[in-house]
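[1] Have a look at this fold, sequence not included:
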């Protein structure tokens, strides 16, 4: 009798995850929430625009599900923000450190809500004013691009 080799049966569905979610995923999710809220769009509304459920948007925002590049581009398009904004102020010093949550400060959210609808020239004037008013210490220089 010939020797039979048993081949393990293949799991149905997706292969098991080998990578883990981390601070970058948390940061991107927090940015999605920040820009979604600043536009006054619900999780359900963003999900409908993408053909997803609000639960999936919730997973993205809470950092429990990784956002693909194509999904992030669609989100940026729906929220009318440049994709690069999702990566601004990425935690780079310590990859294990949790990303700061910009939504923890209501004043920041209010400023953003009032700032986004302004026309370009007014935004530039506001940025110039903020540069003059901000304290010299404690704020990263690259967080607000210098005017050229």
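    That came in fine, so what should we check first? Note that this is a predicted model, so its numbers are computed, not measured. Numbering: from 1, shown residues only.

[2] From here on, just use CA atoms for contacts and neighbour counts.
    OK.

[3] Check which helices and strands the helix ranked longest in the chain is in contact with.
    If each helix of the chain is counted by residues according to DSSP state H, the longest one is helix 23-38. In terms of contacts (3 or more C-alpha pairs under 8 Å, 6 or more residues apart in numbering; DSSP states H and E), helix 23-38 is packed against helix 54-61, helix 69-79, helix 106-115.

[4] mind redoing it with 6 Å?
    Other elements packing on helix 23-38 under the criterion 3 or more C-alpha pairs under 6 Å, 6 or more residues apart in numbering; DSSP states H and E are helix 54-61.

[5] Quick check: the nearest residue to residue 113 once chain neighbours are set aside vs residue 23, distance?
    Nearest residue to residue 113, sequence neighbours excluded (C-alpha to C-alpha, 6 or more residues apart in numbering): residue 38, at 4.8 Å. The spacing between residue 38 and residue 23, counted by C-alpha to C-alpha, to the nearest Å, is 22 Å.

[6] In addition, the following structure is provided for comparison:
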């Protein structure tokens, strides 16, 4: 994908993409998640060659919590996460978690 096409998908200029690529500007977590979504890759894709990263298997298979990355890379996971973090009342957030667990058939933790 070209820098221009990626920029269009993100609603920014290709010059901004160049600045990210060169390391002139930092990429925030939400922007990185959006980029991963546009490119249809997990966020861990961007860290596979990072120092300290497992080189034989890569991040995704080596971490027991890889399902979190997979979830946040899906459109449903991203939508659910964005809506969930906008809930201000911690009791309501807890009830949403309890509801999802009940629907999934899981017993509540805690």
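    In hand now; what should we look at? Computed from a predicted model, the values in this text were never measured in an experiment.

[7] Send over the TM-score of the superposed chains.
    The TM-score (TM-score structural alignment, normalised by the length of the second structure) is 0.48; 61 aligned residues with a C-alpha RMSD of 2.5 Å.

[8] Could you count how many residues lie near the residue nearest to residue 113 of the first structure?
    19 (other C-alpha atoms under 10 Å).

[9] so how many other residues sit close to residue 103 of the second structure?
    Residues within reach of residue 103 of the second structure, counting by other C-alpha under 10 Å, total 9.

[10] scratch that, residue 102 of the second structure
    12.

[11] What distance do you get for it to residue 94 of the second structure?
    Look at residue 102 of the second structure and residue 94 of the second structure: by C-alpha to C-alpha, they are 12 Å apart.

[12] still on that earlier bit, what's the following helix or strand after the longest helix of the first structure?
    helix 43-50 (DSSP states H and E).

[13] what is the orientation angle of that next one with helix 69-79?
    Note on geometry: by axes from the mean of the first three to the mean of the last three C-alpha atoms, to 10 degrees, helix 43-50 of the first structure and helix 69-79 are set 110 degrees apart in direction.

[14] in helix 43-50 of the first structure, what counts as buried?
    Going by neighbour count (16 or more other C-alpha atoms under 10 Å), the buried part of helix 43-50 of the first structure is 43, 44, 45, 46, 47.

[15] do you know how far the second one is from residue 36 of the first structure?
    Shown here: residue 44 of the first structure relative to residue 36 of the first structure, a distance of 11 Å by C-alpha to C-alpha.
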